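Asker: Structure for the following, please:
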Amino acid sequence: MKIVLDNVVKTFDTFRAVHGVSLEIGSGELVALLGPSGSGKTTILRMVAGLEYADGGAIRFGDQDATNIPVRERGVGFVFQHYALFPHMTVADNIAFGMKVSRRKRSRAEIEARVGELLSLMRLDGLGGRFPGQISGGQRQRVALARALAVDPRVLLLDEPFGALDANVRRELRRWLREIHDELGITTLFVTHDQEEALDLADRVVILDHGRIVQEGSPEEVCRNPASAFVTRFLGDTNRLEAQVRGGVARIAGGSIAADGVPDVHAEIYARPADLEWAGAGAGLSARVLRVLDRPDSRRLVARLDDGETVELDVTPETVVSVGDQGAVKLRRANVFSLA
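Answerer: Purely as a prediction, here's the structure:
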């Protein structure tokens, strides 16, 4: 089921939350809406669900204008961050609830068979008789997804579904959700403010800021070719250095990097910790190590450049370096944006 948003607008009192957003989500595609708090991503999701109505523009499901269709008639499955399970119902009854109240009548045997299928699909075999308070947070979120899928939705909507879980459980569920999506092929719109989550899960990432789309593309496209300084900063740790661009080259004391397409102006260079290299001596930006941060699979250096700027860079765990060491930071890759 293809979803099309055509110049959609939403205003709350005097605050405009969504400014003319146009977006097409292909049938069977998993798209992540990514952005900081207040960027409009959840409002867009709720308009697609029918929980909010657009003040302007149109929303289409395939060839059907769904802009003003009531939520019960849209055929969407919705998964919330905090599960929204009925605590007094068993896992099996929670999954069956939507089928029992649906306008499409099913026999008890049909409902029980579908619940059994979903318990197996969600890796919840043997837990159907338990209550939500008797299972883990990750299992509760699987129950919430099973309940959303039980009514055979045309569209699946997920609003930060892993936000209430710890990091290890989130990573496990991300892999599992991608497997489920690939198996079922349901058109899925996924809201998150977690960059890693969006990049790991989505076929396409749509980045929002103040109710507008500022970039969309595959995870590779948005990571390797960010459209703006905002996107670069939002997508993860980055170092910012000021530079002067002349003739397509951004220059700072001790180093330079290509700046194709950037006019001859004052500019800013953004380089991620993995884009910088540490050298004990030689050409580069002269720097002194302030801290060494050890991680299981890497080391991160915090270094101060001669001009007083502080940068962070990643090195291999085997790199021999200590606080106070003097050396040079080399730019391997960076993005350059005009300040004009």
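
Asker: going forward, measure contacts and count neighbours with C-alpha atoms only.
Answerer: Noted.

Asker: for the stretch 1-150 of the chain, what spans make up the strands?
Answerer: In the stretch 1-150 of the chain, the strands defined using DSSP state E, counting those that start in this stretch lie at 3-12, 15-25, 30-34, 56-61, 64-65, 76-79.

Asker: I'd like to know how far Ser22 sits from Asp6.
Answerer: Applying CA to CA, to the nearest Å, the value for Ser22 to Asp6 is 5 Å.

Asker: same question, Asp55
Answerer: According to CA to CA, Asp55 stands 12 Å off from Asp6.

Asker: More neighbours: those two, which one.
Answerer: Between Asp55 and Asp6, counted using other CA atoms under 10 Å, the more crowded position is Asp6 (16 against 13).

Asker: Correct me if wrong: the more buried one contacts Ile59.
Answerer: Yes: applying CA atoms under 8 Å, one finds Asp6 in contact with Ile59, separated by 6.3 Å.

Asker: would you list every one of the helices in the stretch 51-200 of the chain?
Answerer: Per DSSP state H, counting those that start in this stretch, the stretch 51-200 of the chain carries helices over the ranges 91-101, 108-121, 137-150, 167-184, 195-201.

Asker: I have a second one here; can you model it like the first so I can compare?
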Amino acid sequence: MKIRLDNVVKTFDTFRAVHGVSLDIESGELLALLGPSGSGKTTILRMVAGLEFADGGHIYFGDQDATDIPVRDRGVGFVFQHYALFPHMTVAENISFGMKVSKVRRSPAEMSARVADLLRLVRLEGLGERFPTQISGGQRQRVALARALAVDPKVLLLDEPFGALDANVRRDLRRWLREIHGELGITTIFVTHDQEEALDLADRVVILNEGKIIQQGTPEEVCRNPSSAFVMKFLGDTNRLSGSVKSGVASIGGVTLDADGCPDGAAEVYARPSDLEWSRESGIPASVLRVIDRPDGRRLVARTAGGETVELDVPPETVVRAGDEGFLRIVRMKVFAA
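Answerer: This is a model prediction of the structure:
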């Protein structure tokens, strides 16, 4: 099912949550809406679901204008962050609930068979007679997904589906959800503020801020070619260095680097910790403030001669101590007008 948002607007009282968003979601695509709190991502998801109605613009499911269709008639499956399972119902009863209230009538035998199929799909065979309080948080989220899939939705919507779970469980469920999506091929939109989650899972990432789309593209496109300083900062650890640009050349701390395409004037240079190297020979003069050791590497906190604090990753065998003097070498960077 292809979905299209055409200049969609949503206002709450005097606050405009979504500013004329237009977006095409291909059939079978797994799309992430990513942004900080208040960026409009959940409001967009709820409008697609029919839980909120747009104040302007249109939402299309295929060729059908679904803007004003009630949620019950849209054919969507919705998974919430906090499961929203019925505590007095067993796992099997929770999964079958949507089928019982659906307009599509199924016999008890058909519903039982469908529940069994879904329990196998979400790898919870043998747990159908347990209650939600008798299974783990990760298992409850799998039940919530099975319940959403039970009514054969045309579109699957996930609102911060792993936000209430610990880091290890989230990683496991991300891999599992990607496998499930590959098997079922349902058009899926999920909302998250977790950059790693979006980049791990999505075919395409839409980055929002203040109700507007800032950038969209594949994980590779948004990571390697951020369109703005906002995207660069939002997508992970980054260092900002002040500089200036003249005739396509950036000057930072006495070092000149190519900045083709950036206008002349004051500039901000962004580099991730992995984009910097520590050198004893040449670069931007700096001193080490702190050495942080981690299982997979070593990170330095350093201060440039200009007083800017940066972090950089070095090989774990690098011999360096707090107080050492040296240089920062920029391997990769993005330059934006200040």
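
Asker: about what we covered before: which stretch among the strands of the stretch 1-150 of structure 1 is buried most, on average?
Answerer: Greatest average neighbour count among the strands of the stretch 1-150 of structure 1 goes to strand 30-34 (a mean of 26), per mean count of other CA atoms under 10 Å.

Asker: Against structure 2, what's the mean shift for that one, could you check?
Answerer: Compared with structure 2 after the fit, strand 30-34 of structure 1 shows a mean deviation of 0.3 Å (mean CA distance after the TM-score superposition for structure 1).

Asker: what sits up against that strand?
Answerer: With contacts defined as CA atoms under 8 Å, 6 or more residues apart in numbering, strand 30-34 of structure 1 is touched by 25, 41, 181, 187-195, 198, 201-208.

Asker: Equivalent analysis for stretch 116-135 of structure 1, please.
Answerer: With CA under 8 Å, 6+ apart, stretch 116-135 of structure 1 has contacts from 85-93, 139-140, 142-143, 146, 150.

Asker: let's see 10 Å
Answerer: Taking contacts as CA atoms under 10 Å, 6 or more residues apart in numbering, the residues outside stretch 116-135 of structure 1 that touch it are 83, 85-96, 110-115, 139-143, 145-147, 149-150, 176-177, 180, 183.

Asker: quick one: buried residues of it?
Answerer: Of the residues in stretch 116-135 of structure 1, 116, 118-119, 122, 124, 127-128, 131-132 count as buried by neighbour count, 16 or more other CA atoms under 10 Å.

Asker: follow-up on the earlier one: compare the strands of the stretch 1-150 of structure 1 and give me the one nearest His266 of structure 1.
Answerer: Shortest distance between His266 of structure 1 and these, using CA to CA, is found for strand 30-34: 29.7 Å.

Asker: possible to save the strands of the stretch 1-150 of structure 1 as a markdown table with distance to Asp237 of structure 1?
Answerer: As requested, the strands of the stretch 1-150 of structure 1 are arranged in a markdown table below (distance: least, CA to CA, whole Å):
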| stretch | distance to Asp237 of structure 1 |
| --- | --- |
| strand 3-12 | 32 |
| strand 15-25 | 27 |
| strand 30-34 | 16 |
| strand 56-61 | 35 |
| strand 64-65 | 41 |
| strand 76-79 | 30 |
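
Asker: Among these, which comes closest to Pro219 of structure 1?
Answerer: Closest to Pro219 of structure 1 of the strands of the stretch 1-150 of structure 1 is strand 30-34 (CA to CA; 10.0 Å).

Asker: quick one: that closest one aligns where in structure 2?
Answerer: Counting by TM-score structural alignment, strand 30-34 of structure 1 falls onto residues 30-34 of structure 2.

Asker: check contacts around the residue most central in space within structure 1.
Answerer: In structure 1, the centroid-proximal residue (CA atoms, centre = their mean) is Ala198; its distance is 2.7 Å. Shown in contact with Ala198 of structure 1 (CA under 10 Å, 6+ apart): 30-34, 174, 190-192, 204-207, 219.

Asker: Among those, pick out the one closest to Leu339 of structure 1, please.
Answerer: Ile207 (21.3 Å).

Asker: The closest one - how many residues pack around it?
Answerer: Ile207 of structure 1 has 26 neighbouring residues, counting by other CA under 10 Å.

Asker: any idea how far Asp297 of structure 1 is from it?
Answerer: Distance, Ile207 of structure 1 to Asp297 of structure 1, using CA to CA: 29 Å.

Asker: end to end, how far does stretch 235-255 of structure 2 reach?
Answerer: Chord length of stretch 235-255 of structure 2, first to last residue, is 26 Å (CA to CA).

Asker: Flag every buried residue along that stretch.
Answerer: Using 16+ other CA under 10 Å as the test for burial, stretch 235-255 of structure 2 gives 235, 238-245, 249-253.

Asker: what's the closest of the residues you listed to Arg224 of structure 2?
Answerer: Using CA to CA, the shortest approach to Arg224 of structure 2 within the buried residues of stretch 235-255 of structure 2 belongs to Leu235, at 10.6 Å.

Asker: Could you find the closest non-adjacent residue to the closest one?
Answerer: Closest residue to Leu235 of structure 2 apart from its sequence neighbours, by CA to CA, 6 or more residues apart in numbering: Gln195 at 5.9 Å.

Asker: Correct me if wrong: the one you found contacts Phe234.
Answerer: Yes: at 7.9 Å, Gln195 of structure 2 counts as touching Phe234 under the criterion of CA atoms under 10 Å.

Asker: Check which element follows the helix or strand hosting Val231 of structure 2 along the chain.
Answerer: Assessed by DSSP states H and E, Val231 of structure 2 sits inside helix 229-234. Next helix or strand after helix 229-234 of structure 2 toward the C-terminus (DSSP H and E): strand 239-246.

Asker: Not counting stretch 244-253 of structure 2 itself, show me its contacts.
Answerer: Identification of contacts with stretch 244-253 of structure 2 by CA under 10 Å, 6+ apart yields 241-243, 256-269, 283-286, 304-306, 328, 330, 335-338.

Asker: out of these, which are buried?
Answerer: Buried, going by 16+ other CA under 10 Å: 241-243, 259, 262-263, 267-269, 283-286, 304, 328, 330, 335-337, out of those.

Asker: I'd like to know which of the residues you listed are part of strands.
Answerer: Judged by DSSP state E, strands contain the following of those: 241-243, 267-269, 284-286, 304, 328, 330, 335-337.

Asker: Nearest to Lys2 of structure 2, out of the residues you listed: which one, please.
Answerer: For Lys2 of structure 2, the nearest member of those is Phe336. The distance, counting by CA to CA, is 35.5 Å.

Asker: Distance check, the closest one against Ser227 of structure 2.
Answerer: Phe336 of structure 2 sits 9 Å away from Ser227 of structure 2, going by CA to CA.

Asker: Great, nothing more from me.
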